[in-house]
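Undergrad: coords please:
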Amino acid sequence: MAESLIASGGIPFFLVFTGGLLSFFSPCVVPLIPIYMGYLAGNAKVVDGEGRISYNRGKVFLYTFLFVLGISFAFFLLGFSFSALGSFFSRNRTVFSRVGGILIILLGLVQMGFLEFKFLERERKFKLPFDPSRMSPLVAVVMGFTFSFAWTPCVGPALTSVLILASSAQTAGLGNLLVLVYTLGFVIPFLVLGIFTTQVLNFLKAKQQVLRFAVKASGVLLVAIGIMTFTGLFNNITSYMNTLGEAPSGAPTREAPEPEAGPDAAAPDGPDAPASIPAFDFTLQDQYGTTHTLSDYKGKVVFLNFWATWCPPCKAEMPHIQSLYEEYGSNGGDVVFLGVGNPKTDRNPGGSDGSVEDITRFLEGNGYTFPTVFDETGEVLGAYQISAFPTTFMIDAEGNVYGYVSGQLTKEMMRNIIEQTRSGR
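TA: Predicted coordinates for the structure are as follows:
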């Protein structure tokens, strides 16, 4: 399995593991280590007769294990491409992000000392229940799951690459194995810290002055991360970082053809062929006010391109899309071209682009007439697991996903994947 992955141009498992390891040593994770460890070791503290402090290694390791289990759960949810659970998670990603953002903001305010204050009488205090001594297995899992949202801008590009590779793997088992390898690289350092908690926390205690500053600074960082998670700004940052990381020629997935592959290049068939994946159906309006329902185009091939006005690779390939749109009959033939924009709206303030009016002006100003529908809630982008722009999906005449490509395409590559989808080869 590993040999076929590497031979097909995929990422070797060693590099996937290294990507997870490097994601741990990022500015989103390392500065907050004292907070993680302080909470996870909260009720494992032991003081001997001489006043020396140590921590029950077994209990701390258990909580750390459950903490990383929460992280792993979030990563695997993202890895369940097009499954019912994965689609539900993606479609409700805004809700998860906002809840997670609020929790992270509250934790940051507690760290900064703003949520422990006096009311009326001096001895009465209002305190949020973030008491480390109340750490429990469930709280440890929830903490891991919640903090996985806070690390989006740092782990996003590496994790996205792994998820794209996993979703296009020959088998579901191989895809899950890739996510597991990345997750192991990310969580093993946490487990090591769980083993050496006493030494690490005693070292930090000896540096109390520095630690006090670090805790306050971490609180500020948590509040900033929570605000960005709540507002959806992390989505824009991650999408932009992923766009910068794309190769200019695009990275084909699910056997998407290179331009030199020629018309005889065949998609896999027989027992090794990937199972058909019904395309997520939607009904959206375009820049002309026309309503498009994807399932209405059964019997035709659909070229579905997700893009943004600020994305240089998107802008570079749009003249090719316009040219092919006209060449194939302006959606009057057996090939339909649809762009998909994700404007900011009241329901989706974390949208990946400007307003509907901004996107429409961009299209009109550049003379692009192919229809672009507006995903004003983010549901469609979530269902299609879009994490970078541009991303192009090919939908066959049966309404199934034939394949997709993340990254910029040349005109010949576009023509080639259209013809391959038309012929089913």
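Undergrad: all contacts plus neighbour counts: C-alpha atoms, from now on.
TA: Will do.
Undergrad: Tell me which stretches of the stretch 251-400 of the chain form strands.
TA: Assigned by DSSP state E, counting those that start in this stretch, the strands in the stretch 251-400 of the chain fall at 251-253, 277-278, 283-285, 291-293, 301-306, 335-341, 372-374, 391-395, 400-406.
Undergrad: next up, for comparison:
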Amino acid sequence: MANLVSTQNISFLLVFAEGLLSFFSPCVIPLIPVYVSYLAGSAEKGPDGQPVYARGRTLWHTVCFVLGISFAFFLLGMSFSALGQFLGGHKTLLTRIGGVIILLLGLVQIGFFELKFLQRERRFHLNLAGKKVSPVMAFVMGFTFSFAWTPCVGPALSSVLILASGAKSALVGNLLVLVYAAGFVIPFLLLGLFTAQALTFLERNRKLMKYTIKAGGVILILIGIMTFTGWMNGISSYLNSFGGANVPQASSSQAVEPPQPAPSESAASSESAEPVPASSGASGVAPASEPEPEAFPAFDFTLTDQYGNTHTLSDYKGKVVFLNFWATWCPPCRQEMPHIEELYNELGMNQEDVVFLGVANPKTDSFPHNQDVTVEEVKQFLTDNGYTFPTVMDETGKVFGDYMINAFPTTFMIDRDGNIYGYVPGALSKEIMQNIIDQTLEAVPAQG
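TA: The predicted model follows:
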């Protein structure tokens, strides 16, 4: 989980900030005294004439209110994430479209222009008169309050749901919604603790709150630009370069997820690629087949390695190929690469039954937002660390797109017939590497 969050922490911080700013907006603030006063129940005046609330009861009702808000956000998030899964084969296009929409929402929020359907409120009007305060009623109020897509909250929440739909997994999509919900509801919890003081403060500072909506719009514009252009790639790889020295022993379940692929024409051409169905076995490999599977041909490519030698994957039919996607900044990759080098030497240096190929995605002038450093820097990294197994340079990102790489490292096993036998996202021990190689060598050819 730490790696998952660390690779995307800029997005998560911005989403959290959006949640906070969604609360501190001119559209939400006027509603707070009404809702909080109702949650607090009847108040008695103290000696100084100020209202005194039962803090314990208010906090409990506020928690239920917050749960109602979060529940609605998660319902929306899960539906959008399901949409994202359905469009997974077109993620590059989805990323481009999502970036443009988020950018437009940011422009709407700062007042550059208006979208009428976002300016309309979608609030369920509850008749609270005579209703007794209860945890259930507080939950229902929170649920209905979350649908108040006012002119302020609408663009922010919509942008988060778009990010959730484009997330690389349902977990990431739900985490984005959770972070937004946390930013939005934490102030409510604080209100529950300091109801009287908070109501007084908000009443005195309502005019100042109008500027927070502009700040939220700027954040939306930044998210939109980074989503569309792939700027997040460089930021994420830079952040991941820290902490690569002391990495705990990695297992097949540990992987660093790269940022969304930078939109490129070459990557777009492979958007229809579907991942191989996976179900991890005891060895850590995810077999791509059932007892009688259909053959799933590996995506062919012709690329050049660090020595200037050309490799065409289909030329290795008759041999097993250990295809490893990695990045110089990825700590789990660095953890497993010595094992790959050892097996490369022990199993005949690609002259016998097993071929080892690394795949890197270095940035170039034409593709500045690729996953790694420049070609020369990748070559220098290999030389400095004594890695001699061939690593081909996917300078356009097409091979990464074909194999739908969404975690570093990821290893694909290609059988003797040139079909994908299975794949493993995450770092592997030498023993597991040897095990999956043996499995692939012994595999019964799939029925084509």
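Undergrad: ok so, going back, dump the strands of the stretch 251-400 of the first structure into CSV; add distance to Leu211 of the first structure and mean neighbour count as well.
TA: As requested, the strands of the stretch 251-400 of the first structure are exported to CSV (distance: least, CA to CA, whole Å; neighbours: other CA atoms under 10 Å):
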stretch, distance to Leu211 of the first structure, mean neighbour count
strand 251-253, 45, 19
strand 277-278, 52, 14
strand 283-285, 52, 16
strand 291-293, 57, 13
strand 301-306, 45, 23
strand 335-341, 45, 22
strand 372-374, 48, 24
strand 391-395, 44, 24
strand 400-406, 43, 23
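Undergrad: Output the ones you listed as a markdown table; include the columns distance to Pro27 of the first structure.
TA: Shown next, in a markdown table, are the strands of the stretch 251-400 of the first structure (distance: least, CA to CA, whole Å):
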| stretch | distance to Pro27 of the first structure |
| --- | --- |
| strand 251-253 | 28 |
| strand 277-278 | 38 |
| strand 283-285 | 39 |
| strand 291-293 | 43 |
| strand 301-306 | 30 |
| strand 335-341 | 31 |
| strand 372-374 | 34 |
| strand 391-395 | 28 |
| strand 400-406 | 27 |
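Undergrad: count of neighbours near the nearest residue to Thr58 of the second structure once chain neighbours are set aside?
TA: The spatially closest residue to Thr58 of the second structure, leaving aside those adjacent along the chain, is Ala40, at 4.7 Å (CA to CA, 6 or more residues apart in numbering). Number of residues near Ala40 of the second structure (other CA atoms under 10 Å) recorded here: 23.
Undergrad: what's near enough to touch the aligned residue in the first structure for Val378 of the second structure?
TA: Counting by TM-score structural alignment, Val378 of the second structure lines up with Ile359 in the first structure. Applying CA atoms under 8 Å, 6 or more residues apart in numbering, we find Ile359 of the first structure in contact with 309, 341, 343, 353.
Undergrad: Repeat the analysis, applying 10 Å as the threshold.
TA: 287, 308-309, 341-343, 353, 365, 372, 374 (CA atoms under 10 Å, 6 or more residues apart in numbering).
Undergrad: tell me which strands and helices the helix ranked longest in the second structure is in contact with?
TA: As assigned by DSSP state H, the longest helix anywhere in the second structure is helix 55-86. Applying 3 or more CA pairs under 10 Å, 6 or more residues apart in numbering; DSSP states H and E, one finds that helix 55-86 of the second structure contacts helix 32-40, helix 91-109, helix 135-145, helix 153-165, helix 170-193, helix 195-204.
Undergrad: For those helices, could you give me CSV that also reports distance to Leu20 of the second structure?
TA: Below are these laid out as CSV (distance: least, CA to CA, whole Å):
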stretch, distance to Leu20 of the second structure
helix 32-40, 14
helix 91-109, 15
helix 135-145, 16
helix 153-165, 10
helix 170-193, 4
helix 195-204, 15
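Undergrad: Deepest-packed of those, please.
TA: Ranked by mean neighbour count, these are led by helix 153-165 with a mean of 26 (mean count of other CA atoms under 10 Å).
Undergrad: what angle do that helix and helix 170-193 make?
TA: 150 degrees (axes from the mean of the first three to the mean of the last three CA atoms, to 10 degrees).
Undergrad: ok now do the nearest residue to Met141 of the second structure once chain neighbours are set aside, which residues does it touch?
TA: Nearest residue to Met141 of the second structure in three dimensions, chain neighbours excluded: Phe65, at 6.3 Å (CA to CA, 6+ apart). Applying CA under 10 Å, 6+ apart, we find Phe65 of the second structure in contact with 35-36, 39, 59, 135-146, 185, 188-189.
Undergrad: just to revisit the earlier point, for the helices and strands packed on helix 55-86 of the second structure, which one sits closest to Ala267 of the second structure?
TA: The closest of those to Ala267 of the second structure is helix 91-109. By CA to CA, the value is 7.3 Å.
Undergrad: chain center to that closest one: distance?
TA: 16 Å (CA atoms, centre = their mean, to the nearest Å).
Undergrad: what do you get for stretch 156-165 of the second structure?
TA: For stretch 156-165 of the second structure, the distance to the chain centre is 12 Å (CA atoms, centre = their mean).
Undergrad: again with stretch 344-358 of the first structure
TA: Using CA atoms, centre = their mean, the offset of stretch 344-358 of the first structure from its chain centre is 19 Å.
Undergrad: again with stretch 287-303 of the second structure
TA: With CA atoms, centre = their mean, you get 27 Å for stretch 287-303 of the second structure.
Undergrad: how long is that stretch end to end?
TA: In stretch 287-303 of the second structure, first residue to last residue: 26 Å (CA to CA, to the nearest Å).
Undergrad: Over to stretch 312-331 of the second structure?
TA: Start-to-end, stretch 312-331 of the second structure (CA to CA) is 28 Å.
Undergrad: if you line the two up, which stretch of the first structure does that stretch fall on?
TA: The aligned range for stretch 312-331 of the second structure is 293-312, by TM-score structural alignment.
Undergrad: which residues in the stretch 251-400 of the second structure form helices?
TA: 265-268, 331-346, 375-384, 398-402 (DSSP state H, counting those that start in this stretch).
Undergrad: mind listing what's buried in the longest one?
TA: This points to helix 331-346 of the second structure. 331-341, 343-344 (16 or more other CA atoms under 10 Å).
Undergrad: And the third one, by the same measure?
TA: Across helix 375-384 of the second structure, burial judged by 16+ other CA under 10 Å covers 375, 378-379, 382.
Undergrad: That helix vs the first structure, mean deviation?
TA: Comparing helix 375-384 of the second structure with its match in the first structure after superposition yields a mean distance of 1.5 Å (mean CA distance after the TM-score superposition for the first structure).
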